[in-house]
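Participant: need coordinates for the following:
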Amino acid sequence: MKNNRLLIFITLALFVFGVLISCFYLDLRKTMKRTSVTHTNVVNVSDIYERLYVGIHSDNMLLNPESKLVSLDKQSYDLKEVLHPDSMYLIFKYPGSYCDDCIEKISERIKIMKESMECIHVIVIYQGSSMREMRIKALNFKEDLPVYLLKVNDFGLPIDESQVPYMTFVNDGKTSKHTLILNPNQLDVLSAYMQTLSEKYCRKGK
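Facilitator: Predicted coordinates:
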């Protein structure tokens, strides 16, 4: 009788032990999955920081003066011929591969704000493969702002490698300043950016 009770006790103990092992295994799998997701999130965050890094480190850098531009009337220029050292420019540069709806939102805000720029010339640089493509994708700008095609090379800034739309300010014909990556979901930031540049550079002598 005692032997039967002992056998039942051992059987129950083994059963409970097996259940505990199974629970531990399942919990371990869940932990591994959570770790995997967290790792993916870290990669995405790293990408965001990389974009911020290239934006910041594109300030106070010399633009490539030999960058080849083509206007809508098919005239060819070097960048140094477009940016005069005695004038101020705000360059909006974007890749043709970027979201069309996103560029449309950004372009509408730029057209609204350009009147407040006063002494700063706003120009659009479209980076793509052909004039035909630019005429279609830069349609929102061609009646309001000078538009140029950039297809031979980039400006030589770190931010060019990220393939994102951005603005940069030039007041000496050669140096990028106040570089800003543009987000179509943060248009108020764009407005404040353009207004601040106007107040800083156009009104300081008034």
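Participant: from here on, contacts and neighbour counts on C-alpha atoms
Facilitator: Will do.
Participant: what is the neighbour count of the residue nearest to residue 114 when sequence neighbours are not counted?
Facilitator: The shortest distance from residue 114 to any non-neighbouring residue, by Cα to Cα, 6 or more residues apart in numbering, is to residue 122 (7.0 Å). Applying other Cα atoms under 10 Å, we find 22 residues neighbouring residue 122.
Participant: residue 122: what secondary structure?
Facilitator: Under DSSP: H, G, I helix; E, B strand; the rest coil, residue 122 falls in the strand class.
Participant: and the helix or strand residue 54 falls within, what other elements does it pack with?
Facilitator: For residue 54, the host element (DSSP states H and E) is helix 2-56. Here helix 2-56 touches strand 175-181, going by 3 or more Cα pairs under 8 Å, 6 or more residues apart in numbering; DSSP states H and E.
Participant: could you give the angle of the strand it packs on to helix 2-56?
Facilitator: 140 degrees (axes from the mean of the first three to the mean of the last three Cα atoms, to 10 degrees).
Participant: gap between whatever helix or strand comes next after strand 175-181 and the chain center?
Facilitator: Moving toward the C-terminus from strand 175-181, the next helix or strand (DSSP H and E) is helix 187-201. Here the centre of helix 187-201 is set off from its chain's centre by 18 Å, with Cα atoms, centre = their mean, to the nearest Å.
Participant: so what secondary structure elements neighbour helix 187-201?
Facilitator: So helix 187-201, by 3+ Cα pairs under 8 Å, 6+ apart, packs with helix 100-113.
Participant: the structure of the following sequence is requested for comparison with the preceding one:
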Amino acid sequence: MKNDKFIICLLFVLFLFSVLITCSYLNLRRTIKSTSVNHNSALNINSLYEQLYAEINSDNVMINLDIEVMSFDKSKTILKDIISPDSMYLILKYPGTYCDDCIDKIYERIKILKDMMGEIHVLVLYQGSSLREMRIKLHDVDNSIPVYLLKTGTLGLPIDGSNLPYLTFVDDGKISKHTLIANPNQLDLLSGYLQTLADKYCEKEETTEEIIENEHERSTRIILQ
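Facilitator: Down below sits the predicted model:
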């Protein structure tokens, strides 16, 4: 009888011990998961801050116009001979190590919206090791947007250190403006960016409705005079 009671007590103690072990394990898992989430969130916030910092500090910076670039036809020139102080340019610069599909998405969105940008010339600087590499990665690129290979050097902007694709605007031949990291997962933001540049710097052509409305207003003013 005593043995039965002892066995029952022992089993009960073992049961309680297993429950405590299980609860401790579950709490530990929750703690680890929570710590991991907080750590990842901190990393994401820190990464976002660094990107925003790079964008902001890459505006109003004199770009390096002395870097040598090469076109698809193997012609070498320096950037100074391409960018005129009398014209406006939107430069897409990206590293050859970046995701090919990602760049395709960015490039296609720029290509689609390029016509609305009017007088703003778009050009691509591909940071890579060889012309052959650039041809392979950009085999679907047509001639509507000029592409140049940049083997060495940078534009001299802080954002160059991020190793991410970015856009920067130049309207005086030397100073960067409106620098933006080109994110393939934020194509709507890219569209809004391009639209804003077009609205700010390009003269809008009047639509038929606007022409008729403006003509009507002019006629009305003449009659009232």
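Participant: residue 221 of structure 2 - that's part of a strand, no?
Facilitator: No: going by three-state DSSP, the assignment for residue 221 of structure 2 is helix, not a strand.
Participant: do you know how far it is from residue 215 of structure 2?
Facilitator: 10 Å (Cα to Cα, to the nearest Å).
Participant: repeat that for residue 24 of structure 2.
Facilitator: 80 Å.
Participant: show me the contacts for the spatially most central residue of structure 2.
Facilitator: By Cα atoms, centre = their mean, structure 2 has its centre lying nearest to residue 182, at 1.4 Å. Counting by Cα atoms under 8 Å, 6 or more residues apart in numbering, residue 182 of structure 2 touches 106, 164-167, 190.
Participant: 7 Å instead?
Facilitator: Residue 182 of structure 2 is in contact with 165-167, counting by Cα atoms under 7 Å, 6 or more residues apart in numbering.
Participant: among those, which lie within strands?
Facilitator: Among those, the ones falling in strands (DSSP state E) are 166-167.
Participant: could I get the contacts of residue 182 of structure 2 as TSV with distance to residue 81 of structure 2 and neighbour count?
Facilitator: TSV is the format used below for the contacts of residue 182 of structure 2 (distance: Cα to Cα, whole Å; neighbours: other Cα atoms under 10 Å):
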residue	distance to residue 81 of structure 2	neighbour count
165	23	24
166	22	19
167	20	22
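Participant: determine the number of other residues adjacent to residue 199 of structure 1.
Facilitator: Other residues close to residue 199 of structure 1 by other Cα under 10 Å number 13.
Participant: now it: how far from residue 112 of structure 1?
Facilitator: 16 Å.
Participant: cool, residue 92 of structure 1 as well?
Facilitator: Residue 92 of structure 1 is 14 Å from residue 112 of structure 1, by Cα to Cα.
Participant: which of these two has more residues huddled nearby?
Facilitator: Shown here are residue 92 of structure 1 and residue 112; by other Cα under 10 Å, residue 92 has more neighbours (22 against 10).
Participant: so which elements touch the helix or strand encompassing the more buried one?
Facilitator: Using DSSP H and E, residue 92 of structure 1 sits in strand 88-95. Packing partners of strand 88-95 of structure 1 (3 or more Cα pairs under 7 Å, 6 or more residues apart in numbering; DSSP states H and E): strand 120-127, strand 166-170.
Participant: tilt between that strand and helix 100-113?
Facilitator: 170 degrees.
Participant: and strand 88-95 of structure 1, how far from the chain's centre?
Facilitator: That offset, for strand 88-95 of structure 1, works out to 14 Å (Cα atoms, centre = their mean).
Participant: cool, and stretch 150-170 of structure 1?
Facilitator: On Cα atoms, centre = their mean, the centre of stretch 150-170 of structure 1 falls 11 Å from the chain's centre.
Participant: try stretch 126-135 of structure 2
Facilitator: The answer for stretch 126-135 of structure 2 is 20 Å, by Cα atoms, centre = their mean.
Participant: compute the first-to-last residue distance for it.
Facilitator: This stretch, stretch 126-135 of structure 2, spans 10 Å end to end (Cα to Cα).
Participant: please apply the same query to stretch 80-89 of structure 1.
Facilitator: Termini of stretch 80-89 of structure 1 sit 12 Å apart (Cα to Cα).
Participant: so which strand or helix has residue 98 of structure 1?
Facilitator: Residue 98 of structure 1 belongs to no helix or strand, assigned by DSSP H and E.
Participant: what lines up with it in structure 2?
Facilitator: Using TM-score structural alignment, the equivalent of residue 98 of structure 1 in structure 2 is residue 98.
Participant: burial check on its match, number of neighbours?
Facilitator: So residue 98 of structure 2, with other Cα under 10 Å, has 13 neighbours.
Participant: distance of it relative to residue 78 of structure 2?
Facilitator: 24 Å.
Participant: next one: residue 180 of structure 2
Facilitator: 24 Å.
Participant: for the two, work out which one has more neighbours and name it.
Facilitator: residue 180 (23 against 14).
Participant: I'd say residue 198 of structure 1 and residue 117 touch.
Facilitator: Yes: at 5.0 Å, residue 198 of structure 1 counts as touching residue 117 under the criterion of Cα atoms under 7 Å.
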